[in-house]
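Peer 1: below are the sequence and a predicted model; questions follow.
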Amino acid sequence: MKKLVSTFLRFAATSALAVLAVFVGWRLWVYYEEEPWTRDGRVRAEVVSVAPDVSGLVSEVLVHDNQRVRKGDVLFRIDRERFDLALRQAEATLEGRIAALEVTSKDLTRYRTLDARNNIAVSKQQVENVTGTQAQAKAAYDQALAERDLARLNLKRSEVRASVNGLMTNFELRPGNYVLAGKGVAALIDEDSLHVDGYFEETKLPLIHVGDRVAVRLMGESQDLYGRVEGIAGGIEDRDRSSGANLLANVNPTFNWVRLAQRIPVRIALDPTPSDIRLVAGRTATVVINPSNGGKPKFSIFSW
């Protein structure tokens, strides 16, 4: 009897282990081959290159590296003395052009009045000459007005402001540095554009749809983030194809028995993030998508 019980227990234990192994293998197969998840995720954000629109010496720096700024905040100022002088010069030139335009306009009015009365003292040639002089004065006035507006714009642009809400990074500018128009001096991370890009195997794309709920776990964090699929990339680079010298396609031959699935970027818009989780562009993440319903996806031990 004892031998029979012992045999039965061994058989039951073996059967239980076999069933457990089959279940674990099935779950692994489902997670690795069927369910859309990936450990290849990255936190991404738009990066704005902070560059002045005018050249000059930096006179004042109002922010520091890694400081959070709001759209419209002044980041630094360029010495405005030269721009003040340029504006004054442009305004003086404009006043002279206005005076000249008024004189020629009055002359033109007077000559046209005399011509309308058939005054023999005024010839058609004189009227045409005065008309041409007035047109030249008007063109000179328009040019002076544009130069005045440009001088005002340059003076305004001597203050460099933040174009988006974000975080300054790699900012080492100091008063006395000379900056060039159009040359970046720092990077501004647009915090309003923070999102996650998950790079999914192409075999899992049929299970991914815009609007699907997503769970994201950043490396080093125990708390999950949630969001939704915002879009799927429309194309990736074909590294096996290039253009030859005669502009014909140059395709590299392959001899692989195993074809590796390409990774397709999937953009994920995040829900409001807890304040204790720091979203840093470039952080790695694990991404799980729930294509079946609108509930929150959950991580499995097999997905991490």
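Peer 2: Received the coordinates, thanks.
Peer 1: for the rest of this, base every contact and every neighbour count on C-alpha atoms.
Peer 2: OK.
Peer 1: strands of the stretch 201-304 of the chain, start to end?
Peer 2: Along the stretch 201-304 of the chain, the stretches classed as strands by DSSP state E, counting those that start in this stretch are 213-218, 225-232, 241-243, 249-251, 263-270, 284-290.
Peer 1: run a quick neighbour tally on Val216.
Peer 2: 27 (other Cα atoms under 10 Å).
Peer 1: wait, it sits on Tyr226?
Peer 2: Yes. The pair Val216 / Tyr226 is scored as a contact, 5.9 Å apart, by Cα atoms under 8 Å.
Peer 1: thinking again about what came up before, make JSON lines from the strands of the stretch 201-304 of the chain and add distance to Trp37 to it.
Peer 2: What follows is the strands of the stretch 201-304 of the chain, written out as JSON lines (distance: least, Cα to Cα, whole Å):
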{"stretch": "strand 213-218", "distance to Trp37": "9"}
{"stretch": "strand 225-232", "distance to Trp37": "12"}
{"stretch": "strand 241-243", "distance to Trp37": "29"}
{"stretch": "strand 249-251", "distance to Trp37": "32"}
{"stretch": "strand 263-270", "distance to Trp37": "11"}
{"stretch": "strand 284-290", "distance to Trp37": "4"}
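Peer 1: and for the residue lying closest to Thr273 once chain neighbours are set aside, the neighbour number?
Peer 2: Once its chain neighbours are removed from consideration, Thr273 has its nearest residue in Leu225; the separation is 6.8 Å (Cα to Cα, 6 or more residues apart in numbering). By the measure other Cα under 10 Å, the count of residues near Leu225 is 19.
Peer 1: what's near enough to touch Leu57?
Peer 2: For Leu57, the residues meeting the contact criterion (Cα atoms under 8 Å, 6 or more residues apart in numbering) are 78-79, 175-179.
Peer 1: mind putting those in a markdown table, secondary structure, distance to Tyr199 and neighbour count included?
Peer 2: Shown next, in a markdown table, are the contacts of Leu57 (DSSP: H, G, I helix; E, B strand; the rest coil; distance: Cα to Cα, whole Å; neighbours: other Cα atoms under 10 Å):
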| residue | secondary structure | distance to Tyr199 | neighbour count |
| --- | --- | --- | --- |
| Ile78 | strand | 43 | 26 |
| Asp79 | coil | 47 | 20 |
| Pro175 | coil | 43 | 15 |
| Gly176 | coil | 45 | 14 |
| Asn177 | coil | 42 | 13 |
| Tyr178 | strand | 42 | 14 |
| Val179 | strand | 39 | 19 |
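Peer 1: dropping in the other structure now:
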Amino acid sequence: MTDVQQPLPHAVADLQQEQQLKSKRKKALSIVAMLVLTALIIFAIWRVFFNSSVTTDNAYVGAETASVTSMVSGQVAEVLVSDTQTVKKGEVLLRIDARDTEIAVNQAQAELMKAKRQYKQTSANSGALNSQVGVSDDTIHSAEAQVAQAKAALDKAQDELARREKLTASGAISREELSTAQSVLNNAKAGYDLAQAGLAQARSSQKAAQSTLAANDALIQGSNENSTPDVQIAQAKLKQALLDLERTEIKAPFDGVISRRSIQVGQRVAPGNVLMMVVPVSQLYVDANFKESQLKQVRPGQKVTLISDLYGDDVEYTGTVVGFSGGTGSAFALIPAQNATGNWIKVVQRLPVRIQLDPKQLAEHPLRVGLSMEATVDLSKK
């Protein structure tokens, strides 16, 4: 018989140890696989049932800033504010030399007084012209009486001449008397013509007075001292001059902080020049640029939680979605993307979403335009 070789004790121990290691590895891999599978299941459940928000850190503080401009031209006499200074609505920011506008106001006031006096003079002229028309009536009556008197004298002279002509034929009167009667008739005719000319002149004078009265009445008809066109034009000029005088003091349009002041005392400004900006720090908003794939369930009115990089997680703001921009950032870029090319690569676009902040929170923790924010929209409310 041949002897059977028995395995060495240390070889058996190594084999057992290797089997134990394989068993442990298999168990560990099983545990890892179970954990990964559990995580996937949990993520799927969260995505389907509990994913009620979308978040972006591509969000920045904005505001409807006001560019302070001058409405009148002139030299800056005084600047009362500086950059970073807080101002209230109606507070004077700067003053422009008002001497030129004060002169314009005085001139406009004088023109208004002159226009009112001209109206009064025109009204008085109407009264005088009315009296003149009345006097012309008396003149016409007098001229008519003179014409009648001259006509009577003419008729008498004609009768006397006719009677003497009959008597001359019989030799009852001399030719000298006939000649005298003829002269009287000629004088009567001249007197009659003169009386008629006087009557015509009186009537012409009356028509001229009536025309002047009508023209004068047309200037003031249907108006009074304050509604006549000349007075209204003068009043408008005075209002414009007073408005220009008021505009020499440039005031803050609302509460805010002064930024980008570019004006100094002594500079000459013209209408439309931007002198400084006022930022309404109590009326700030946030423009959050969400990916287009995140906006499916975002609606105006939904609540938003925001965290500023300025204060960190210690301060949390609450806001409200108020609307969406009319286009993506790339659509409104100075040089829009040209996607109609052969080397096109799809890039996920972002759409700005306007979020209104709570004024009370802004008062407690002020922000500034351009600061970064992280915005999370609550989708649980549709």
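Peer 2: Now that the structure is in, tell me what you want to look at. Just so it is clear, the structure is predicted and the values come from calculations on it, not from any experiment.
Peer 1: per the alignment, the residue nearest to Thr273 of the first structure corresponds to what in the second structure?
Peer 2: With TM-score structural alignment defining the correspondence, Leu225 of the first structure maps onto Tyr317 in the second structure.
Peer 1: my read is that that match contacts Pro359, right?
Peer 2: No. Under the criterion of Cα under 8 Å, Tyr317 of the second structure is not in contact with Pro359, lying 10.1 Å apart.
Peer 1: looking at the strands of the stretch 201-304 of the first structure, which is closest to Pro52 of the first structure?
Peer 2: Ranking the strands of the stretch 201-304 of the first structure by proximity to Pro52 of the first structure (Cα to Cα) places strand 263-270 first, at 31.5 Å.
Peer 1: would Ala135 of the first structure count as being in a helix?
Peer 2: Yes. Secondary structure assignment places Ala135 of the first structure in a helix (DSSP: H, G, I helix; E, B strand; the rest coil).
Peer 1: pull the number of nearby residues for it.
Peer 2: Neighbours around Ala135 of the first structure, by other Cα under 10 Å: 15.
Peer 1: just Ser262 of the second structure next, same as before
Peer 2: The criterion is other Cα under 10 Å. On that basis, Ser262 of the second structure has 11 neighbouring residues.
Peer 1: mind checking the SS state of the closest residue in space to it that isn't next to it in sequence?
Peer 2: Taking Cα to Cα, 6+ apart as the measure, Ser262 of the second structure lies nearest to Leu275, with 5.5 Å between them; neighbours along the chain are not counted. At Leu275 of the second structure the chain is in strand, as set by three-state DSSP.
Peer 1: ok, Leu275 of the second structure touching Gln264?
Peer 2: No. Counting by Cα under 8 Å, no contact exists between Leu275 of the second structure and Gln264, whose distance comes to 9.1 Å.
Peer 1: residues near Val43 of the first structure, how many?
Peer 2: Val43 of the first structure is surrounded by 19 other residues when neighbours are defined as other Cα under 10 Å.
Peer 1: distance of the alignment partner in the first structure of the residue nearest to Ser262 of the second structure from Leu225 of the first structure?
Peer 2: With the correspondence set by TM-score structural alignment, Leu275 of the second structure lines up against Val185 in the first structure. Taking Cα to Cα, to the nearest Å as the measure, Val185 of the first structure falls 33 Å from Leu225 of the first structure.
Peer 1: swap in Asp40 of the first structure?
Peer 2: Using Cα to Cα, one gets 16 Å for the distance from Asp40 of the first structure to Leu225 of the first structure.
Peer 1: who has more neighbours out of Leu275 and Gln264 of the second structure?
Peer 2: Leu275 (18 against 14).
Peer 1: what residues are up against that one?
Peer 2: Taking Cα under 8 Å, 6+ apart as the criterion, Leu275 of the second structure is in contact with 67-70, 261-263.
Peer 1: pull out the buried residues from these.
Peer 2: When those are checked for burial by 16 or more other Cα atoms under 10 Å, the buried set is 67-70, 261, 263.
Peer 1: strands - which of the residues you listed land there?
Peer 2: Secondary structure assignment (DSSP state E) places 67-69 from these within strands.
Peer 1: make TSV out of those residues and add distance to Tyr119 of the second structure.
Peer 2: Written out in TSV, the entries for those read as follows (distance: Cα to Cα, whole Å):
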residue	distance to Tyr119 of the second structure
Ser67	45
Val68	43
Thr69	40
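Peer 1: closest to Leu351 of the second structure out of the residues you listed?
Peer 2: Using Cα to Cα, these come closest to Leu351 of the second structure at Ser67, 26.8 Å.
Peer 1: skipping adjacent residues, who's closest to the closest one in space?
Peer 2: Here the nearest residue to Ser67 of the second structure in space, its sequence neighbours aside, is Met277; by Cα to Cα, 6+ apart that works out to 4.6 Å.
Peer 1: against Asp83 of the second structure, how distant is that neighbour?
Peer 2: With distances defined as Cα to Cα, the gap from Met277 of the second structure to Asp83 of the second structure amounts to 9 Å.
Peer 1: give me the more crowded residue out of the two.
Peer 2: For Met277 of the second structure versus Asp83, the count of surrounding residues by other Cα under 10 Å is larger for Met277: 20 against 14.
Peer 1: if I look at the residue most central in space within the second structure, how far off is Ala169 of the second structure?
Peer 2: Geometric centre of the second structure, nearest residue: Met71, 12.3 Å, by Cα atoms, centre = their mean. When distance is defined by Cα to Cα, Met71 of the second structure is 104 Å away from Ala169 of the second structure.
Peer 1: Asn187 of the second structure now?
Peer 2: Going from Asn187 of the second structure to Ala169 of the second structure by Cα to Cα gives 24 Å.
Peer 1: for these two, indicate the residue with more neighbours.
Peer 2: Asn187 (16 against 11).
Peer 1: trace the more buried one over to the first structure, please.
Peer 2: Structural correspondence for Asn187 of the second structure with respect to the first structure (TM-score structural alignment): none, the position is unaligned.
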